[in-house]
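K.L.:
coords below, sequence missing:
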């Protein structure tokens, strides 16, 4: 069995000597760019990102009232709803609408 941390493992050490600082890959953002001046994505500006996520994914038959209250005042509500519709999100409250409400909205659009 190989020890991946050992110099004799299956991967060459690229001339790293004992005592050298380990080489660490840069951390890249999952979305967007590396530009620090780029505006934050809609997800970072969403009010739900600052609240309890469980409110947005209630148990079957549970109340959606609290989540929808948060959505009413959210500046990125339309972007959130667009995302949910484009990505066929089947669970949770997105853009102030439940899955059932989003399904109805899609049917009306057809």
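P.N.:
All right, it came through fine. The structure displayed is predicted, hence computed values, not measured ones. Residues are numbered from 1 along each chain as shown.
K.L.:
okay, CA-based contacts and neighbour counts for the rest of this
P.N.:
OK.
K.L.:
residues in contact with stretch 61-76?
P.N.:
Contacts with stretch 61-76, where a contact means C-alpha atoms under 8 Å, 6 or more residues apart in numbering, come from 42-43, 45-48, 55-56, 58, 77, 93, 95-98.
K.L.:
another one to put next to it:
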């Protein structure tokens, strides 16, 4: 099993996340790839409304959320959920 990459000093943008083959096919279809990435990584206390509105209609929302949960993403909106919402979801799953 491959080891996780070291954590960057800044959060990845969605366009910078790659798997062993060099790309994520679901990511190429993600609506966020056509949107300002700043919306998905708001400042602390900033609004997540714009990012979540994009996620609601995204065809790869489930894949995005699955990726974030599997890779313990700690920053940003992934699959329509904030970091706090993803933590709650993981706690309920245990």
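P.N.:
The structure has been received and is ready for your questions. As the structure is a prediction and not an experimental result, all values here were calculated from the model.
K.L.:
out of the contacts of stretch 61-76 of structure 1, which is nearest to residue 83 of structure 1?
P.N.:
residue 95 (8.7 Å; C-alpha to C-alpha).
K.L.:
counterpart of the closest one over in structure 2?
P.N.:
Aligned by TM-score structural alignment, residue 95 of structure 1 pairs with residue 79 of structure 2.
K.L.:
Throw together a ChimeraX command that grabs the buried residues out of the contacts of stretch 61-76 of structure 1.
P.N.:
The buried residues among the contacts of stretch 61-76 of structure 1 can be selected in ChimeraX (16 or more other C-alpha atoms under 10 Å) with this line:
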select :46,47,48,55,56,58,77,93,95,96,97,98
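K.L.:
give me the spatial nearest neighbour of the residue sitting nearest the centre point of structure 2, chain neighbours excluded.
P.N.:
Nearest to the geometric centre of structure 2 sits residue 78, at 2.8 Å (C-alpha atoms, centre = their mean). Spatial nearest neighbour of residue 78 of structure 2, chain neighbours left out: residue 65 (5.4 Å); criterion: C-alpha to C-alpha, 6 or more residues apart in numbering.
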